[in-house]
Structure formats: structure tokens, C-alpha cells
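S.K.: here is a sequence with its predicted model. Questions after.
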Amino acid sequence: MVRLTRAQQQARTRAAVLAAAVEEFTEHGFADAKVDRIAARAELTRGAVYSNFPSKRSLYLAVLLDSVQRDEPAAAGAFEAAGAADGAEAFARVWLERLPLAGDAPDASKLKSRSLTGVFADEPGRTAMAQLASLEALLLALALESCAGPGTGRRVRAAELIMTLLHGAGHLAETAPGFGDPFEVARACRSLADLEADDAWDPPHLPYVAAPRLCDDTWTPPGELTDAITDRPAGFGEDGIVVVLGTGRLRAAEEGVRAPHRGEAVTVALVTDDPAEIGALVRLRIADLAVCLRRAFGPAAGPPMRLVLDERALLAAAVGAGTAEDTEVAVRVRDGKVVARAEGRGAAYAAATASAPAERPSGANGR
């Protein structure tokens, strides 16, 4: 008889719980699913379920994330968009593939569409959902901008409208299955990509952002972190900006992208002090979006920044940041040293617009 290692046994137990949870959520939905029934389906104790997943919500999110990870290798190849309009339509087509069909069972449909309706009704969850929606729109906008070519302008508002349309289609697929034509929705997203609107980037608080603290600190970044969008290693050897954001400050990611000097690396790290639920939500939403971006845009999916899900707070520790919801800390790295630090609202912008001490005239005030 082959004796399993502890890690192998944990992996087997986790897989059994996930398989049982898929059946339970498919039949009963999130609200009416019972952990006791999941344990019984998996032929495990209730304690064994909770030793792997601390709550029903964390288990539901794990089921959805597992479906994202399983679907990507089996998905069709990248559309390789040739322009912003092509990219928007391709992204919409990929995103709409998840929607259930008329006649599908309601609870199974919600699982298929990765619905989060009713899953996060508390304030921390609602805050994280709103901030994630803004970050997703930014990432889609950056992909659209990269397809459109240099000098074509900001596309964040167009991306927000595209995501609004897609999520609306998803909600209708849950509540009124069979309504609407997904091909028409995709074509509508195409037309939105080139929407001419006043989309200047000019946040009103930037003139009031405090100057960063100039310094000359040792920079010891962690290794083996992954860019969540490209799924490639995220190295930290170059000069550039590192921004650490809690889940209540994700909108600030754009400040790190728009402000830096041309050609500098920008890394945005997402942190949370609730890894089991809010952290799982972040992993799910970013992984789901990244799959759609990679399939729709191919190599162009990589925005002009690296996005790191700093689940063990390794990069946060290197920067000297915490993991609270309102965390916003940024540093500028140059020649292997941290040369500027900023905290609080506008930190990303402050660090990105800072000059190194050697570049500053005597008596400069930090701006």
C-alpha cells in the first residue's frame, strides 16, 4: 500500500472538497448550499472541510477560481486583435462565452457564469468589488491603448462602458435567460472602443499630494513573484516605481501608470489582511480578467505595468507597507536603492514624479 505524504493527502482532501462543492453549488446555489452536505458528498467531516476552507464563501470562490484555471488551457487560441475595436470585440466574445443558455438550471447557470450576486453583501466586500471593477476597467483600457498605438489617448471611460455592458449582459443571462444576442453585445463593445469622449486623466487631488520623502535605502525585493496579467515572472531588477495598494485603494493604480517617466518599470502589488475571502475574490476577478485579456489581445495583453497579487505580503514587507484595506504606499527604485517613499492618498503619483537626490537642486522641497 502506497503511503501518501502529508502534502499529497492535503491535496487529495482539497480536491475532494472542491468536487463535492461543485455538485452542491450546482444543485442549490450559493445561498442554499450547506457545508454539512458538502462534507457528506466528499465523505469527510465538517472539520476537514473547514481545515481547507474557513467559510462557505471562501469555498465558493475557490470553486470559481478552479473553473477559471481549468478553462484556460482548453480555451481557443488568442484572437490577436489588430486594433482597439478588434480588441474590444474579441475581449467581449471571450467574456460572453461563460454566459448560460436558455434552459440551463438557474443555480448551475450562476456557477457557469461565475456569478457573485449575493456573495458579498457586507461593506468590505462591496468596497473591494467596486475597487476591483475600476482596476479591471483600467487593465482593459491599457490593452486597448496598446492596440490602438501611441498617441491615441486614454481609453478608461470606454473600458468602463464595455465592462458595464458585459456585466449587464451577465445579469440578464441570470434573471432573463435567452434575452439578447451575445454577438450583438460584442459588436456594441466594438463600437464603444473608439468612443470619442472627454477622457483626460486629471484627478483633482493631484495638486495637493504631499511630496515624497527622499532617501537612500537598501532595496531587497522578493523573488519568485508572478505578473498576474501575463503569467510570467515579475522581476524587480530595473529602476522604476513599486506601488502597494490595499483593496480599498485599487483605483490609485492608474496614478502609478500615468505619471512615471517614459520607459520606467511600474509594479503594482495588491495586498489584503483577509486572504481567505477578500484575497480569494481578488485572485478570482484578476485571474478571470487576465484569461480574457490574453486570449483577446495576445502579447499585447501585457499593460505598461506589472500586477502582482502579493498574497504573502512579501513585496509589501520589502516596501515597508502594511496590508490594511486603505494601504497606499509607493517607492521609487534607482540603481538598487530606494530613493523616494510616499504614503497615503496620492502616494503612487508622489513617488512616480519624484527625482533622485542627485538630480535635485539644493533646498528643493520634494516636488
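M.R.: Structure's in. What do you need?

S.K.: going by C-alpha atoms from here, please, whenever you check contacts or count neighbours.
M.R.: Noted.

S.K.: quick check: Leu307 is in a helix.
M.R.: No - according to DSSP: H, G, I helix; E, B strand; the rest coil, Leu307 belongs to no helix; its state is strand.

S.K.: what about it, neighbour count?
M.R.: 25 (other CA atoms under 10 Å).

S.K.: list the contacts for it?
M.R.: Leu307 makes contacts with Asp227, Ala228, Ile229, Thr267, Val268, Ala269, Leu270, as judged by CA atoms under 8 Å, 6 or more residues apart in numbering.

S.K.: and these, which is closest to Val338?
M.R.: Thr267 (14.0 Å; CA to CA).

S.K.: what are the ranges of the strands in this structure?
M.R.: Along the chain, counting by DSSP state E, strands occupy 213-218, 240-246, 265-271, 306-309, 328-334, 337-343.

S.K.: could those go into TSV alongside distance to Ala137?
M.R.: Shown next, in TSV, are these (distance: least, CA to CA, whole Å):
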stretch	distance to Ala137
strand 213-218	31
strand 240-246	17
strand 265-271	15
strand 306-309	14
strand 328-334	20
strand 337-343	24
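
S.K.: out of those, the one nearest Met129 is which?
M.R.: Of all the strands of the chain, strand 240-246 sits nearest to Met129, with 12.5 Å by CA to CA.

S.K.: now do the closest one: which elements does it pack against?
M.R.: Where contact means 3 or more CA pairs under 8 Å, 6 or more residues apart in numbering; DSSP states H and E, strand 240-246 is packed against helix 253-258, strand 265-271, helix 314-319, strand 328-334, helix 347-352.

S.K.: alongside the first one, take a look at this:
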Amino acid sequence: MVRLTRAQQQERTRGAVLAAAREEFGERGYADAKVDRIAERAELTRGAVYSNFPSKRALYLAVLVDSIERSEVPEAPSPTGLAEATGAFARSWLDRLPLTGDTPADGSLRLLSLAGVFDDEPGRTALAQVTRLEALLLALALESLGSAGSPGSPGSPESRLPRHPRCVRLAELVLTLLNGAGHLADTAPGFADPFDVARACEHLAGLDLADTWDPPHLPFVAPAQPVQDLWEPPAELPDQITGHRVGFDADGVIAVLGAGRLEAAEEAVRAARPGDRITVAVVTSDPAEIGRLVRLRVGDLTGCLRRVFAPDTRPGLRLVLDDHATIASAIGLPDTGDATEAAVRVQAGKIVARAGGRGAAHAVATAGR
């Protein structure tokens, strides 16, 4: 008889809970699912379920995250223009719409639906912020089209920093249309034709949205503090955009943002110097729920990007989930939460600039100019 290690037993229990939860949510939906029934399906105790997932919401999010992490993402050549790119992205996103014969509950799982899941203020705030982050990631991919030959090594993150014009408003419109189609598919199945929706997204690329970058608070942001602190890079973490593990020993800007301040990622990106490596580390006071929400939405969005955009035109920044605050600790943040906003510039093995509070990422990215 083979004796399992404690870690192996925990992984087996977690897998059994996820499989049972997938069946329960697929049959009854989020609202009517019961943790007791999930435990019974998995042939485990209620306590065993809660020892792995502290709430039904955390378990539901884990099921959705598991579904996108298991899905295969084929590589594809990049489109050459905004209209082609937005249409291709829309078609990739719309693949999730329920199929004929799907039950309402199973259709909601296929849609990665969060209807009725986050009805509290922290959850709604995080959902709004992660949607802004999604728009930035899509916009950066759109902005990078045709930017071959820009500064940096070919295919490097530095060579894919954004070029004008800004496409965030276009990305926001595309996501608004797609999420509206998803909501209708969840509540009024069969109403919208996905081919029409994809064509509409293509036409959005032709609108003049007068998209500029001029946040009113930036002129009032205090300069970053120049320092000479020793930099001890933390262990590698997975980059949520590429899926590869990345280290933190190279020069560049590291912004630590709480789940309630994700929109500040654009401040670092827009202020970056040519050749800067920009890393955004996301922290939260609730990794089981808010952290999984960020992982779900970013993983879903970047999966669609990988189906449409070639590696050399995907967003150039690195995005990591700092669930255990290892990066935050490395830059000297004793406490983190959803409102956290801090940044440092690393150069030649030292932290040479740091800032905290609103505008910190912008302050550090522009430090020394």
C-alpha cells in the first residue's frame, strides 16, 4: 500500500472537492448550491471542504479558475489592424456563450458568470477595478500592433510597452459590449447573435473616441523619495499574462497595488522610460475570494489574448499575484490590503526610488527624469 504524503493527501482532497463542487454548481447554480451536498458528493465531511475553501463563494471561484487553467490555449498569429484584432478578440471571448442543450446552471458556469456572487461593497469595488485592469491589458495588446522595431530586444517585455494612440476607451467599449452579451445569454438565452456582436466590435475600432491620457491628480503627486536600499529579490512567481514564472532581479519598476487600486497600473505603464521593465504585484486582504476573483478575470482575459495576439504583441508589463505578500515585504511594506498603492525602482541591485499612496507608481516611474 502506497502511503500518501500530507501534501499529496491535501491535493487529492482539494481535487475531490472541486469535482464535486463543479457537479453541484452545474446542476443547481451558485445560489441554490449547498456546501453540505458538495461534501456528500465528495464523500468528505463539511469540515474537510471548509479546510480547503473558507466559503461557498471561494469554492465557486476556485471552480471557475480551475476551468480556465485547464483549457488549452492555441497560439495564433497577430492580426494586423484594430478592426481585425477587436473582431478576433470578440470571437474568442464569445466562445463561452452557452450551447444548445446547456442547463441554466451549467450555462452560467460556461459563461464564468458572477451574477449574484459579489453583492458586497469590497467585492463590487474589486470587480470594477479588475475590469479596468482587463481594459488596460486589452488596450496594450491593441496599441502594440505594428510596433515592431520599437526600443528593446525583439520579443522582450520592454519592446512591447505601449505606443500611441491610446486604446483604453476602445477596449472598455469592447468589454462593455461583450459582457452585456454574456449577461443576456445568462438571463435571456438566444437573444443576441454572437456573429453580430463580433462584427459590432470590429466597427467600434473605427470610432474616434478622442482617447487621451491626462489624469487630473498626477500634477499633484509628490516626487518619489531617492534612496539607496539593498534589494533582495523574492522568489519567482507566475506571470499571469504569459503563464511563465518570472524573477525580480532585473532593473525596473515594481508597483504593489491592492485589489481596490488596480487602475493605477496604467500610471506606471504610461510613465515608463524606454527599456523599463514594469511589474505589477497585486495584493489583497482576502486571497481566497478577492484574490481568486482577480486570478479568474485576468486569467480569462489573457487566455483570450493568447488566442488572438502573437507573443511579441501582447502586453509588455508583468502581472503577478502576491497572495503571500512576498514582494510587498521585499520592498518594505509591513501591511497590505485592498487600498495598497506603493512602488519602487530597482537599479543595479538596489532600490533607488520609492513612493507610497496615490500616484506612487507614476512617481517612481518618472523618478530621476
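M.R.: In hand now; what should we look at? This structure is a prediction, so every number in the text was calculated from the model and none was measured.

S.K.: list the TM-score for the superposed pair.
M.R.: Overlay of the two chains. TM-score (TM-score structural alignment, normalised by the length of the first structure): 0.93; 354 aligned residues with a CA RMSD of 1.5 Å.

S.K.: and which of the contacts of Leu307 of the first structure is nearest to Leu314 of the first structure?
M.R.: Ala269 (9.8 Å).

S.K.: Ile112 of the second structure matches what in the first structure?
M.R.: That one is not Ile; residue 112 of the second structure is Leu. For Leu112 of the second structure, the aligned residue in the first structure is Arg114 (criterion: TM-score structural alignment).

S.K.: which residues touch that match?
M.R.: Taking CA under 8 Å, 6+ apart, we find Arg114 of the first structure in contact with Leu64, Arg98.

S.K.: rewinding a little: distance to Asp71 of the first structure and neighbour count added to the contacts of Leu307 of the first structure, as CSV?
M.R.: Shown next, in CSV, are the contacts of Leu307 of the first structure (distance: CA to CA, whole Å; neighbours: other CA atoms under 10 Å):
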residue, distance to Asp71 of the first structure, neighbour count
Asp227, 19, 20
Ala228, 16, 21
Ile229, 16, 23
Thr267, 27, 24
Val268, 26, 26
Ala269, 26, 26
Leu270, 24, 28
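
S.K.: return the member of those residues nearest to Trp95 of the first structure.
M.R.: Using CA to CA, Ile229 is the member of the contacts of Leu307 of the first structure that lies nearest Trp95 of the first structure, at 15.5 Å.

S.K.: for Thr13 of the second structure, see how far away the residue sitting nearest the centre point of the second structure is.
M.R.: Residue closest to the average C-alpha location in the second structure (CA atoms, centre = their mean): Val298, at 2.2 Å. The gap separating Val298 of the second structure from Thr13 of the second structure is 26 Å, by CA to CA, to the nearest Å.

S.K.: then Gly146 of the second structure?
M.R.: Distance, Gly146 of the second structure to Thr13 of the second structure, by CA to CA: 48 Å.

S.K.: more crowded one of these two?
M.R.: Comparing Gly146 of the second structure with Thr13 by other CA under 10 Å, the one with more neighbours is Thr13, at 19 against 14.

S.K.: enumerate every residue touching that one.
M.R.: The contact partners of Thr13 of the second structure, by CA under 8 Å, 6+ apart, come to Ala48.

S.K.: what do we get in the first structure for it?
M.R.: Per TM-score structural alignment, Thr13 of the second structure is aligned with Thr13.

S.K.: same question, Val174 of the second structure
M.R.: Alignment note: Val174 of the second structure maps to Ile162 in the first structure; criterion TM-score structural alignment.

S.K.: quick one, helices of the stretch 101-250 of the second structure?
M.R.: Applying DSSP state H, counting those that start in this stretch to the stretch 101-250 of the second structure gives helices spanning 104-110, 121-143, 168-187, 194-204.

S.K.: select, out of those helices, the one closest to Tyr60 of the second structure.
M.R.: Nearest of the helices of the stretch 101-250 of the second structure to Tyr60 of the second structure, taken as CA to CA: helix 104-110 at 9.3 Å.

S.K.: run through the neighbouring helices and strands of the closest one.
M.R.: Using 3+ CA pairs under 8 Å, 6+ apart, helix 104-110 of the second structure sits against helix 6-32, helix 168-187.

S.K.: with that, I have no additional questions.
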